[in-house]
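Student: Sequence and computational prediction follow.
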Amino acid sequence: MKKVIIATQNLGKARDFEALLRPFGYEVLTLKDVAQDMDVEETGTTFEENAILKAEAVAEALQIPVIADDSGLEIDALNGEPGVYSARYAGGEKSDNANIDKVLEKMAGVPENERTARFRCVLAVAAPNRKTETFSGSCEGEILTERRGENGFGYDPIFWVPSEGRAMAELKPEEKAAISHRGNALQKLKLAMPEWLL
């Protein structure tokens, strides 16, 4: 089985990649498996900049092909927040619950027809002595007024997917993979998979 390194310590993201890449014969490894202490500072101002930073740093350090993902939630009523700050929106340590609480608080009183949002994802594929390539995807939805569902991670419990009639956290992993921002970006990656990754 072919191995691919995903430049993340996030097990939720790792599960998403596994659901998407296993059918293509890949064993998904994360930084927890190969370089536990490695943490690349995300100093970019866009998802694309951060994904490239992570992919190139890990590929250079480990001398192997790497896929890095930077993704987050953009809420129209909050002028695109939390955006690139999605993981640490509530400040300090990463906390899904604290981040969700902050969104719900800021969205209190926003009418239903103004609660539009999207998950956005950029994947960067890097390898030593290769040109880094990026692939992006998004998933449109709305922000709920309370949590729903037990699956997924991050903002999934408050992200309503109109096409599914359910919250993202109510979808099974394979259902989420079929419609998610990460799933859309990975479909583009698979269609234009760099030769050196095959």
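Tutor: Received the coordinates, thanks.
Student: For the rest of this, base every contact and every neighbour count on C-alpha atoms.
Tutor: Noted.
Student: pretty sure V28 is in a strand, no?
Tutor: Yes: with DSSP: H, G, I helix; E, B strand; the rest coil as the criterion, V28 is located in a strand.
Student: show me the contacts for L11.
Tutor: When contacts are counted by CA atoms under 8 Å, 6 or more residues apart in numbering, L11 touches no other residue.
Student: what residues are up against the closest residue to G154 other than its chain neighbours?
Tutor: In this structure, G154 finds its nearest non-sequential neighbour in D96, 5.0 Å apart by CA to CA, 6 or more residues apart in numbering. Shown in contact with D96 (CA under 8 Å, 6+ apart): A87, F153, G154, Y155.
Student: Put this next to the first one:
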Amino acid sequence: MNNLVFATNNLHKIEEVQTILKGQFTLKSLIDIGCTEDIPETADTFEGNAGLKSEYIVKHFGLDCFADDSGLEVTALNNEPGVYSARYSGSRDMEQNINLLLAKLGNHQNRAAHFRTVISLRLKGEHYLFEGVINGTITHTRMGIEGFGYDPIFIPEGHKKTFAEMSQKEKNSISHRFIAVNKLSSFLKNR
């Protein structure tokens, strides 16, 4: 198995996952397979949303694939934004999403948070889930210009820099997606 469909058109995710897989697989995006539909993400869990996306590809295209759903969960905000991370402010504008999160968190002492990724793999009629979590804290202001999403306000545990201050290589070696994709990669290698 050299080609694998990754049910996303997010170029940042594709690049990040391709880097983590180190050429082990050639990823095909939704555009690559001719999927132009906006796949519904109506579940209230990461597992549910990832599963909906991978199930859609199998059902409509008959291809084995994997999909992920991930987000930021902030302890003091009852794990918000969670599954709504990409549209927390009601839009997909990450500046607005970050502004809302920082405003809601205010000067709260507890700034603990974690990024979580769940990968849903549909392979030969079977369904598998892989999870990656990285703990950290939320900063008071944005720091760094690398990465995407909430990277400028998240400092992973044991580090002094936000994800956005790290090179892609540094981030990829510790990220929640890295952990989940490594589990996926190991599973596929052993099949």
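Tutor: Thanks, I have it. This structure is a prediction, so every number in the text was calculated from the model and none was measured.
Student: thinking again about what came up before, over in the second structure, see which of the contacts of D96 of the first structure survive.
Tutor: On the basis of both residues aligned by TM-score structural alignment, their matches' CA atoms under 8 Å, what survives of the contacts of D96 of the first structure in the second structure is A87, G154, Y155.
Student: ok, back up a step: what's the closest of the contacts of D96 of the first structure to F119 of the first structure?
Tutor: Distance to F119 of the first structure, by CA to CA, is smallest for Y155 among the contacts of D96 of the first structure, at 9.2 Å.
Student: counterpart of the closest one in the second structure?
Tutor: Aligning on TM-score structural alignment places Y155 of the first structure opposite Y150 in the second structure.
Student: host element of the closest residue to that match other than its chain neighbours?
Tutor: Leaving out its chain neighbours, the residue that sits closest to Y150 of the second structure by CA to CA, 6+ apart is I98, at 6.6 Å. Using DSSP states H and E, the element containing I98 of the second structure is helix 94-105.
Student: Same question for A43 of the second structure.
Tutor: Remark: A43 of the second structure resides in no helix or strand, with elements defined by DSSP H and E.
Student: Distance check, it against Q96 of the second structure.
Tutor: When CA to CA, to the nearest Å is the yardstick, A43 of the second structure and Q96 of the second structure sit 23 Å from each other.
Student: Could you measure from Y150 of the second structure over to H114 of the second structure?
Tutor: 11 Å.
Student: which neighbours do the two share?
Tutor: Overlap between the contact sets of Y150 of the second structure and H114, as judged by CA under 8 Å, 6+ apart, is given by L72.
Student: count of neighbours near the match of Y155 of the first structure?
Tutor: Using other CA atoms under 10 Å as the criterion, Y150 of the second structure is surrounded by 22 other residues.
Student: V40 of the first structure now?
Tutor: For V40 of the first structure, the number of neighbouring residues by other CA under 10 Å comes to 15.
Student: Show me what it aligns to in the second structure.
Tutor: In the second structure, V40 of the first structure lands on I39 (TM-score structural alignment).
Student: ok, now R115 of the first structure?
Tutor: Alignment note: R115 of the first structure maps to R111 in the second structure; criterion TM-score structural alignment.
Student: and the residue of the first structure most remote from its centre, what helix or strand is that in?
Tutor: The C-alpha centroid of the first structure is most remote from G109, which lies 27.9 Å away (CA atoms, centre = their mean). Applying DSSP H and E as the criterion places G109 of the first structure outside every helix and strand.
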